[in-house]
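Q: Mind looking at a prediction? Sequence and model below.
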Amino acid sequence: MKNKFLGLGLLSLLSFSALAQQEKNAGNAYPAIGSKVQVYTTADNSKLRLSQTGELTFSESKQPLETEFSVFVEPKKTFQTILGIGGAITDASAEVFAKLSPVKQKEFLNAYFGSTGIGYSIIRTNIHSCDFSSGSYTYVKEGDKSLKSFNIDHDKKFRIPLIKQAMKTAGNNNVTFYVSPWSPPAFMKDNNNMLKGGKLLPEYYQTWADYYVKFIKAYEKEGMPVWGLSVQNEPMATQIWESCIFTAEDERDFLKNYLGPTIKKDLGDKKIIVWDHNRDLMNQRANVIFGDPEASKYAWGMGFHWYETWAGGKPMFQNVQKVNEAYPDKKLMFTEGCVEKFDATRFQYWPNGERYGEQMINDFNNGTVGWTDWNILLDEKGGPNHVGNFCFAPVHMDTKTGEIIYTPSYYYIGHFSKFVRPEAKRVSTVVSRSQLMSTSFLNADGKMVTVVMNSSDKKIAYNLIIGNRKTVAEIPAHAIQTLIY
């Protein structure tokens, strides 16, 4: 009996496997009857925002009825290991951050990266300019094929200081930081323009590969360790902003013959992400690149965005699953998503938050290891953006009042990022009714996390069932909950 109580006192230090073995030896099922469940809720038409709304208790479970709503979790069935959850620090985000008062800057950093906030653990940034910059720029003089003029002085005013502060707030060793280009310099492209698509000229393949290396080395010299990079942001989109077209074969050959060998030789083990575009064409890109052993050996995995709905139709979540099935040795990373077409009357528009919840649950359930939102901060106009492509961010600043605006999207993301920590493993989770969506994770500290979302117009009572144990929870209409046990 004494040993049993000693074991209970050490539960917070045990991994789930050790816990499961201990309880098996004691003749009990996990979780134990009487174990507590902490519930956090965010709900429309209420003041609930990541609010702790209850403490539940597990009891014995019997066969659930068809008339009941149930969430079934099987902790013995685990899947991918989670890399992290976070967002992008763009020029726009950094420029807006600089306009916040020192008190508000501290509040903002803690809200995203602090232990009292939602705990972001991934940061993405752009290699020179993108649409969410105040203007187009590069790190070299136009026409400098030798790259002798390369410097990152532009970024030292706004972007680098914010990235450093974000990393410090999160704990310098607790952030996965990766970088993405939107376009090579104009002189390297066949349209002689950083904007409106165009292609990288063959004579600049090696020069462009060297450019990535110089950027990463320069950022690391500033004290920002770079985990990895993507080859090209949205390589099949001719945009009015910085963009560059790579067919699947183009990207395969650039990776295989130039970028991959150059990164390996000059930087060692940096993770390279291919595609970095929408779910619609990701399977074809995977087949071409991952199907080539020489290209595939340089690719850590595939990045994807959520904008495939631009052409009509619904999100193509199943395409993520199909890549995961076909290439299980490759990782999947959600690299960008935001609510498009900014409208200042919709800062608190609830479906924007629900979009995040639906996307994140589906992406994780289909094998995604990391999830990266787009701009972490924009102003009250959805910018700055040098081509007028204004969008929403989870957090905005009203530059007229100096106030920070937290949107529903911030809280929906937080139901994952605050509680699902790097090194967590996804756990088998299924719902019995389509009104609910759910996913679960086992954190490295042994804590289980189940996220449940209700996008219906009615509150729902549901069973959380694990083996022969259950607890009964209630989720409001248009709400998201995180249960920790």
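A: Now that the structure is in, tell me what you want to look at.
Q: use CA for all of it now, contacts and neighbours both
A: Noted.
Q: Tell me the secondary structure at the residue nearest to residue 210 when sequence neighbours are not counted.
A: Among residues not flanking residue 210 along the chain, residue 262 sits closest, at 7.0 Å (CA to CA, 6 or more residues apart in numbering). Here residue 262 is helix, with the state taken from DSSP: H, G, I helix; E, B strand; the rest coil.
Q: my guess is residue 262 meets residue 209, correct?
A: Yes: between residue 262 and residue 209 there is a contact under CA atoms under 8 Å: 6.6 Å.
Q: how about the strands of the stretch 251-400 of the chain, start to end?
A: Ranges of strands within the stretch 251-400 of the chain are 271-278, 301-305, 331-336, 370-375, 378-379, 395-398, based on DSSP state E, counting those that start in this stretch.
Q: among the ones you listed, which is nearest residue 110?
A: strand 395-398 (12.7 Å; CA to CA).
Q: neighbouring contacts of the next helix or strand after the closest one?
A: Next in sequence after strand 395-398, counting helices and strands by DSSP states H and E, comes strand 403-406. Residues outside strand 403-406 that contact it (CA atoms under 8 Å, 6 or more residues apart in numbering) are 104, 108, 347, 394-398.
Q: Next, the buried residues of strand 403-406.
A: Under the neighbour-count criterion of 16 or more other CA atoms under 10 Å, strand 403-406 has 404-406 buried.
Q: Tell me the one of those nearest residue 438?
A: Proximity of the buried residues of strand 403-406 to residue 438 (CA to CA) peaks at residue 406, which lies at 24.1 Å.
Q: Would you quantify the distance from the closest one to residue 394?
A: 6 Å (CA to CA, to the nearest Å).
Q: Next, work out how far apart the residue nearest to residue 210 and residue 128 are.
A: In this view, residue 262 and residue 128 are 20 Å apart by CA to CA.
Q: higher neighbour count, those two?
A: Applying other CA atoms under 10 Å to residue 262 and residue 128 shows that residue 128 carries more neighbours, namely 24 against 18.
Q: another structure for you, compare them:
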Amino acid sequence: MTLGSVIAMAAGLQAGAATADQAGSTVSVYMSSANLDSTLARGPELAFGGSVASVGERIDVDASVAGQKLTAGFGVAMTESSAYLLRNQLPASVREDVIRALFSPTEGIGLSFLRIPIGASDYVVGDLATPDDQPPGGADPELRDFSIERDLRDTVPAVREALAANPAMTVMANPWTPPAWMKTDDSLVTTTGPFGHLKPEYYDAFARYLVKFVQAYRDQGIDIDYLGVQNEPMTPLALVVGIPESFLDPIQEGILVRDHLSPALAAAGLSTGVLAYDDGFVRSEVYVPAVMSIARAQTAGIAYHCYLTDPASIDIQRRAYPEMTQLVTECSSKLSNVEPQQMMIRSLRAGANGIQLWNAVLDQHNGPKMGNGCRGIIGDFAGQDCIAPVTVNTDTHDYTFTSDYWALAHFSKFIHSGATQIASTSPSACPTTPVSGSRCGLEAVAFENPDHGRVLVVTAHDGAGHTFTLAESGRRATYTLPAGATATLVWQPVS
């Protein structure tokens, strides 16, 4: 099926559902099967009324109990690898199809949250670099050599195209490592664990370096809404080698934000919000309070990664710091121990305001990349490389959608910016631990869109089909979800 037919079908079905549901007597259903034989396929309308019998498990929805607003939405990262594949391995017309499929709210799935690495990540093409590299032993504290010239080749044009498809995009940027000359080990790839870190004497230079990146992108027509200071600051403790990284303890992150980055942003007249942490869920419970004890007033939000940890940590931090935006800024199929739709449901139920998966696009070998940092470690996905929503085949110069694309579609296509989570029961509550894996029964989350339309996303991964009853305000509808499938249910409230 071509992109045009897929998107036209999805858009037409959604528009039809809005019309049919005005009386609030039916529920529209869009389902993707576990094997992707069906993707966002519209099933028969469900009768929704007081005479429908309650069958199987039950999901009660109550719009009078409101949770968080979805301020950033759902998205991906425009890594150098993703931008290179889009710009160099696809004909222009095909690239435009992919951009629309990812980001257009009308012709695609409307992704609205985009991440940009500052300098090298592990998904690069060619040698590692940052915007201000120096020869070994050199330094540039005045940042005279700062340049985003490398980004101008592919990343900046690809981001511009994404923004053209969805101008309402929320954009964040963060570094995997400072320039080597700012670090104790003078290396982008830290191999010494916590002994490879930003030198305190360069905190001010690093803050100005981050500000210059925001300014340089602004000059290219790209506004950065959120800025992180260090991707996965605790990862070097695990002695993961072979990828760009740098250690940053929470006290030093607080000092960096309060005394250097926040003043530098203010001096430049920038309103970019600063994100704390940017690492796995559970570790946040130790790291974040230390940062907030120093720089709470200078911090706009908390960023998390999903790997091998429990998103219930979002709720813990939300209760402790209710003014903070809660964002899941990275999650990859295979390295995560759950499916992305499970992670999104659980993170949203915990209070997330936005969720991203990792690379937007990868090739047929799940690259280009360096090192083995994005590969399953344990359980069902052990040894499997991370995937992206879109796979570009560099031999045929064409593309395919993966399970990650359709997982995102079930949320982003139907839950709109400004939507509010509303109370819903979730029949299964499974722990998200490194040993629990993805096997779990029926899980669900509900939202009310700004137009008051209701959306429920459900999934199940315990190897069985699940018949359940959706109930709201005395009305009921029943549906049977096939084993391993994900479904989005859409309906209108009683007028």
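A: Ah, there it is. All of these numbers come straight from a predicted model, not from anything done at the bench.
Q: TM-score, when you put one on top of the other?
A: Scored against TM-score structural alignment, normalised by the length of the first structure, the superposed chains reach a TM-score of 0.85; 434 aligned residues with a CA RMSD of 2.1 Å.
Q: and of the strands of the stretch 251-400 of the first structure, who's closest to residue 89 of the first structure?
A: Each of those has some distance to residue 89 of the first structure by CA to CA; the shortest is strand 370-375, at 6.0 Å.
Q: That closest one maps to which residues in the second structure?
A: Across the second structure, the stretch matching strand 370-375 of the first structure (TM-score structural alignment) is residues 354-359.
Q: Show residues contacting the matching stretch.
A: Under CA under 8 Å, 6+ apart, the answer for stretch 354-359 of the second structure is 70-79, 82, 113-114, 326-332, 340, 344, 387-389.
Q: That stretch: average distance to aligned residues in the first structure?
A: With mean CA distance after the TM-score superposition for the first structure, stretch 354-359 of the second structure departs from the first structure by a mean of 0.6 Å once superposed.
Q: and residue 60 of the first structure, which of the strands of the stretch 251-400 of the first structure is closest to it?
A: Nearest to residue 60 of the first structure among the strands of the stretch 251-400 of the first structure is strand 370-375 (35.0 Å), distances taken as CA to CA.
Q: nearest to residue 177 of the first structure, of the buried residues of strand 403-406 of the first structure?
A: residue 406 (23.9 Å).
Q: Any idea how far apart the tips of stretch 292-303 of the first structure sit?
A: 18 Å.
Q: Distance from the chain centre to it, please.
A: 21 Å (CA atoms, centre = their mean, to the nearest Å).
Q: and what of stretch 71-87 of the first structure?
A: Offset of stretch 71-87 of the first structure from its chain centre (CA atoms, centre = their mean): 14 Å.
Q: Please apply the same query to stretch 93-111 of the second structure.
A: Taking CA atoms, centre = their mean, one finds the center of stretch 93-111 of the second structure at 17 Å from the center of the full chain.
Q: who touches that stretch?
A: 3, 7-8, 11, 73-76, 86-87, 112, 161-162, 165-166, 169, 390, 398, 408-409, 412-413.
Q: Out of those, list just those in strands.
A: Cross-referencing the contacts of stretch 93-111 of the second structure against strands under DSSP state E gives 73-76, 390, 398.
Q: which stretches of the first structure form helices?
A: For the first structure, helices defined by DSSP state H occupy the ranges 2-9, 16-25, 91-97, 102-113, 159-170, 205-221, 248-254, 260-267, 282-290, 293-296, 317-326, 350-365, 408-417.
Q: is it possible to export the ones you listed to CSV including distance to residue 238 of the first structure?
A: Listed next are those as CSV, based on distance: least, CA to CA, whole Å:
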stretch, distance to residue 238 of the first structure
helix 2-9, 59
helix 16-25, 48
helix 91-97, 21
helix 102-113, 32
helix 159-170, 26
helix 205-221, 19
helix 248-254, 15
helix 260-267, 25
helix 282-290, 17
helix 293-296, 25
helix 317-326, 23
helix 350-365, 25
helix 408-417, 28
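Q: nearest to residue 231 of the first structure, of these?
A: helix 248-254 (7.6 Å).
Q: Relative to the second structure, and after superposing, what's the average distance for the closest one?
A: Looks like 0.9 Å for helix 248-254 of the first structure (mean CA distance after the TM-score superposition for the first structure).
Q: and that helix, which stretch of the second structure?
A: By TM-score structural alignment, helix 248-254 of the first structure lines up with residues 250-256 in the second structure.
Q: same thing with stretch 460-470 of the first structure?
A: Going by TM-score structural alignment, stretch 460-470 of the first structure sits over residues 466-476 in the second structure.
Q: Return the set of buried residues in the matching stretch.
A: 466, 468-472, 475-476.
Q: That's all I had, so thanks and see you.
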